[in-house]
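Colleague: I need the structure of the sequence given here:
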Amino acid sequence: MPEMIFRVRWPDGAESDCYSPSLVVRDHLVPGTDYPVTAFLARAEAALTEASVRVQARYGFPCRRALGQLQAIRETCGRFAADGAARVRVVSFH
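Modeller: Presented below is the predicted three-dimensional model:
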């Protein structure tokens, strides 16, 4: 399966590289787009859950790395959830 790294910029200006075991992220996120934190989280959850399911279908087990990445995204989004104006930018795909 082709892997993908997607770079995001958090509302505080910090950037993170996020891992996906599948290119399915392209179906849920668009580089150069800003998303409200809750919308970004929903899209990331959908993408990484789908990616993990694809790994499970192919190899017989879910992708722990994708699920770990999703947990890290949830935790980071939680720091900004109270700010309704906070946005996450998808910087790029690699």
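Colleague: rest of the way, CA atoms for contacts and neighbours
Modeller: OK.
Colleague: Wait, residue 80 touches residue 88, no?
Modeller: No - the criterion here is C-alpha atoms under 8 Å, and residue 80 misses it with residue 88 at 9.7 Å.
Colleague: and this one, so I can compare the two:
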Amino acid sequence: MPEVRFQVQWSDGTKSLCYSPSSVIKKYFTPNTDYDLDDFVSRSRTALLIASDRVQAKYGRPCGLALGQIAEIEANSTKYKDLLAPKVRFIQFIE
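Modeller: Below is the predicted model of the structure:
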């Protein structure tokens, strides 16, 4: 499975480098695109759970890094929940 890193920018300008153990993440995001915060979190959760499930199917256990990345994205998102129309910019995939 090809690992993919991806970079996002939160509503306050902070950038994060994120990890997916699978290229499935590419089906859920487009570089240089803004996503509503809730949509970004939902897409991330879906894609990273699929990626983790693929790791489990191949290696017999879910991907701890993917599950950790979901937790990190969800934790970061709470900082921006109170903003009016918070956005996350999906900057790029890094392979």
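Colleague: Could you get me the TM-score between them?
Modeller: After superposition, the two chains reach a TM-score of 0.97 (TM-score structural alignment, normalised by the length of structure 1), with 94 aligned residues with a C-alpha RMSD of 0.7 Å.
Colleague: Comparing residue 80 and residue 88 of structure 1, which shows the higher neighbour count?
Modeller: More crowded of residue 80 of structure 1 and residue 88, by other C-alpha atoms under 10 Å: residue 88, with 23 against 19.
Colleague: can I assume the more buried one sits in a helix?
Modeller: No - according to DSSP: H, G, I helix; E, B strand; the rest coil, the state of residue 88 of structure 1 is strand, so it is not within a helix.
Colleague: check the fit of the lengthiest helix in structure 1 onto structure 2 and give the mean distance.
Modeller: Assignment by DSSP state H gives helix 37-59 as the longest helix of structure 1. Between helix 37-59 of structure 1 and its aligned stretch in structure 2, the superposed structures give an average distance of 0.4 Å (mean C-alpha distance after the TM-score superposition for structure 1).
Colleague: Common neighbours of residue 80 and residue 88 of structure 1, please.
Modeller: Common neighbours of residue 80 of structure 1 and residue 88, using C-alpha atoms under 8 Å, 6 or more residues apart in numbering, are 11, 37.
Colleague: From the geometric centre of structure 2, which residue sits farthest away?
Modeller: Ranked by distance from the centre of structure 2 (C-alpha atoms, centre = their mean), the top residue is residue 60, with 22.7 Å.
Colleague: which residue lines up with it in structure 1?
Modeller: When structure 1 is aligned by TM-score structural alignment, residue 60 of structure 2 is paired with residue 60.
Colleague: For that match, give its distance to residue 50 of structure 1.
Modeller: From residue 60 of structure 1 across to residue 50 of structure 1, the span is 14 Å (C-alpha to C-alpha, to the nearest Å).
Colleague: That's all I had, so thanks and see you.
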